[in-house]
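Q: predicted structure and sequence below. I'll ask about it afterward.
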Amino acid sequence: MNTGPEVRLAILNKLEDTLDFFDLQKRRFIGAIPLPPHPHELCLSPDGKTAYASIYGDGVYGNNVHPGHEVVVVDLFTMKSVGVIDTKPYSAPHSMAIHPDGSLFVSCDKSNATLVIDPSSGQIIKAIQMPSHGGHFLTMTHDGAKVYVSNKDTAFLSVIDASTRRVSGRVEVVEGSEGIALSPDGKRLYAMSHMGSPLPNKNRPTGLSFYVIDTASDAVIQQVSLPELSDKPMEVDPESRICATPDGKYLLVSAFKWDAVVIVDVATLTPIKTLMVEAEPMYIDFVPDQPDMAYVANHGAGRVSRIDLKELRVAETFPSAAPPRMGRPEDIAFYQVEG
């Protein structure tokens, strides 16, 4: 009997080098895949059948002595690794996005390059050399026309024309940038300021903030400060991320060293709530058809928090891996399997 789709949460546990699978309805772990050290980011195919896990290396940004050069391909139905894409000679693959034509865009910050890969053959179609340092995160417009790359240590975001596969422009900011995300309607790009940049900058923000960018003109409309988090030294939070809720009502900012998620009202661009989650929150994702529930990967705690966006509270927290493992998740992603 068909009981409807099974909702699974894929959890990329960076420091344990695994991709774990959690059955959301049954509230239990149902599988795990070992990965090379250390996986950082997940990217799911539009049909929800395949996941790509970037193998960044055994270090962190700015101190990645042994950078990785692989993207592991995973069958999400069988929960098994089905292939490995080698990015050599380009190293430290990190953020990824899939183009409507099926090609996979991958940032390789150690090589200052963004790769275009054919996932079916595993071949590099194009290596786009970036005019920046620290191209770590990327995101693609919903129509696949442009790719934005945030640069941790350069005061602009790079813009790639996805059709010509060339750098076509930049978005000037006053500081390096970190996590980036599009609004549901694609009209706005949100980019976190990078507070850990070692570069001197007299215009550096005094606290955590994010940029609001118009995707038609590729210009900054506004820089929004998060005053409740401004008392920490800049350099202690190099891992801030941002995302929009599926209904476009809120922005959620994960503040790594504050162990907090800040909820921002999109209409007014005003922070309305700061929720304490658990140690070192990173990526946030949403259950399909449940836009009022946000799930947060808490890297330092090895746990996942569920935020109720109707009541603006932390409703639940559970392990990111089957006990007694610690997990240490960086990225999470929901998908469905037909029952």
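A: Okay, I see it.
Q: from here on, contacts and neighbour counts on C-alpha atoms
A: OK.
Q: please list all residues in contact with the residue nearest the centre of the chain.
A: Within the chain, the residue whose C-alpha comes closest to the C-alpha centroid is Tyr283; the distance, by C-alpha atoms, centre = their mean, is 5.7 Å. For Tyr283, the contacting residues are Arg241, Ser254, Val296, Ala297, Glu330, Asp331, Ile332, taking C-alpha atoms under 8 Å, 6 or more residues apart in numbering as the criterion.
Q: mind putting those residues into CSV with secondary structure, neighbour count and distance to Ala267?
A: Listed next are these as CSV, based on DSSP: H, G, I helix; E, B strand; the rest coil; neighbours: other C-alpha atoms under 10 Å; distance: C-alpha to C-alpha, whole Å:
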residue, secondary structure, neighbour count, distance to Ala267
Arg241, strand, 26, 20
Ser254, strand, 30, 19
Val296, strand, 26, 23
Ala297, strand, 33, 26
Glu330, strand, 26, 29
Asp331, strand, 26, 28
Ile332, strand, 26, 27
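Q: try this one side by side with the last:
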Amino acid sequence: MSSLSLCLLACLNAACARAQSETPSPALLVLDKEDNMLSIIDPATSKTVARIPTGEGPHEITVSDDGKLAFVSNYGARTPGNTISVIDLVAQKELRHVELGALRRPHGITFADTKVWFTAEQNRLIARYDPASNQIDWLLGIGQNGTHMLVFSKDRSQIFTSNIGSDSLTLLVRSGDSVGWTATTIGVGKGPEGADISPDGREYWAANSGDGSISIIDIAAKKVVETLNVQTGRSNRLKFSPDGKLVLVSDLGNSALLVLDRASRKEVKRLNLGRQPEGILIVPDGSRAYVAVAGENAVAVLDLKTLEVTGRIPTGQGPDGMAWVVPR
């Protein structure tokens, strides 16, 4: 074979290798918190196409509106973390390691209004990071212990935080004055953690990890209107299906996933997924859910029509936070 042919063949092989490793569209992003890695998975094949190092103990992840960047809160392990990883999903590499200074235990994180909002659990506050300036440009003290999760309303006018150590939620509502937000503290059950806003924006459901209950908050009234005893051992995450009909709760304590009917407030099904089910992600069309089963180093795939597990995706060590992305 001529040198020209060999060169062309080498170029072709290199192009094929690049194509095989490109970030798929859509892509499932999974944080392997014990490996300190972000895995990019092709949901069509269940294959991992790339693994990208993060900071220590990555727990939660959010994605920019254009699907090109991921932001990872590095919670830490024994030592409290204080960084956010900015990941280029196209080039499949960490662009920068954002040092948060005195802010410790970053956890709940979401992308909104071109910026990254996150909790700093140890500092009892939420903060905002501007990727354009690479600066923390805003802080707001919550004054509650263990400010852990953060959920935005669809119109970005409201923020809920779960305050595990104070058995409370904080509802922040945008205001027109110079303060910017008004805060209401709402007492709930023991150790609220996983939570979600109903798609119609009327209710906020908080899974209380310490007493096996769910607190249902009427958002307009800013108060708990109902408490469900769902008998979870240690609830971790709670998610509404996009149509608002189902509520999924992962139960670390009983190695289960609980499925509730929102209208009747009744249990529909309880599935044993294996040890330590944690993060939950529901795809935008509501056809299936992914549940990170940390103790099995896998993600379970749940068909939301049949409520049957249809597959398992192998992951790294300790999968937890997940995101769904369609790179543009």
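A: Yep, that arrived. Keep in mind the model is a prediction, meaning the values are calculated, not measured.
Q: Gln122 of structure 2 pairs with which position in structure 1?
A: Taking TM-score structural alignment, Gln122 of structure 2 has Lys110 as its aligned residue in structure 1.
Q: now name the helix or strand holding the residue nearest to the centre of structure 1.
A: For Tyr283 of structure 1, the host element (DSSP states H and E) is strand 281-287.
Q: and what of Asp211 of structure 2?
A: Element membership for Asp211 of structure 2 (DSSP H and E) is empty, with no helix or strand holding it.
Q: just give me the neighbour total for it.
A: Using other C-alpha atoms under 10 Å, Asp211 of structure 2 has 18 other residues around it.
Q: dump the residue contacts of the residue lying closest to it once chain neighbours are set aside.
A: What sits nearest to Asp211 of structure 2 in space, not counting adjacent residues and going by C-alpha to C-alpha, 6 or more residues apart in numbering, is Lys190, at 5.5 Å. Each residue near Lys190 of structure 2 by C-alpha under 8 Å, 6+ apart is listed here: Ile164, Asp167, Asn208, Ser209, Gly210, Asp211.
Q: if we can go back for a sec, the residue nearest to the centre of structure 1 maps to what in structure 2?
A: In structure 2, the residue paired with Tyr283 of structure 1 according to TM-score structural alignment is Gly279.
Q: distance check, the residue nearest to the centre of structure 1 against Glu70 of structure 1.
A: In this structure, Tyr283 of structure 1 and Glu70 of structure 1 are separated by 21 Å, where distance is defined by C-alpha to C-alpha, to the nearest Å.
Q: can you check Phe77 of structure 1 too?
A: Between Phe77 of structure 1 and Glu70 of structure 1 the distance, using C-alpha to C-alpha, works out to 22 Å.
Q: mean deviation of the helix or strand harbouring Leu275 of structure 1 from structure 2?
A: With secondary structure defined by DSSP H and E, Leu275 of structure 1 is part of strand 270-276. When structure 2 is overlaid, strand 270-276 of structure 1 sits 0.7 Å from its aligned residues on average, using mean C-alpha distance after the TM-score superposition for structure 1.
Q: and that strand, which residues are buried?
A: Along strand 270-276 of structure 1, the positions that meet the burial threshold by neighbour count (16 or more other C-alpha atoms under 10 Å) are Pro271, Thr274.
Q: just stretch 177-192 of structure 1 next, same as before
A: For stretch 177-192 of structure 1, the buried set under the neighbour-count rule, 16+ other C-alpha under 10 Å, comprises 177-184, 188-192.
Q: repeat for stretch 284-291 of structure 1
A: Neighbour-count burial for stretch 284-291 of structure 1 [16+ other C-alpha under 10 Å]: Ile284, Asp285, Phe286, Val287, Pro291.
Q: corresponding residue for Cys243 of structure 1 in structure 2?
A: So Cys243 of structure 1 corresponds to Lys239, using TM-score structural alignment.
Q: verify the contact between that match and Val247 for me.
A: Yes - using C-alpha atoms under 8 Å, Lys239 of structure 2 is in contact with Val247, at 5.6 Å.
Q: which one's more surrounded, the two?
A: Set Lys239 of structure 2 next to Val247 and count neighbours by other C-alpha under 10 Å: Lys239 wins out with 25 against 21.
Q: quick one: the more buried one is in a strand?
A: Yes - when the secondary structure is assigned by DSSP: H, G, I helix; E, B strand; the rest coil, Lys239 of structure 2 falls within a strand.
Q: just tell me the aligned range of stretch 146-164 of structure 2 in structure 1.
A: The aligned range for stretch 146-164 of structure 2 in structure 1 is 134-152, by TM-score structural alignment.
Q: and what of stretch 50-59 of structure 2?
A: Matched against structure 1 by TM-score structural alignment, stretch 50-59 of structure 2 falls on residues 31-40.
Q: mind checking the end-to-end distance for that stretch?
A: End-to-end for stretch 31-40 of structure 1, by C-alpha to C-alpha: 19 Å.
Q: list of residues touching that stretch?
A: Here stretch 31-40 of structure 1 makes contact (C-alpha under 8 Å, 6+ apart) with 12-22, 53-59, 68, 72, 79-81, 94, 330-331.
Q: that one: how far from the chain's middle?
A: Taking C-alpha atoms, centre = their mean, to the nearest Å, the mean C-alpha location of stretch 31-40 of structure 1 is offset from the chain mean by 17 Å.
Q: now stretch 133-152 of structure 2: how far from the chain's centre is it?
A: For stretch 133-152 of structure 2, the gap between its own C-alpha mean and the chain's C-alpha mean amounts to 16 Å (C-alpha atoms, centre = their mean).
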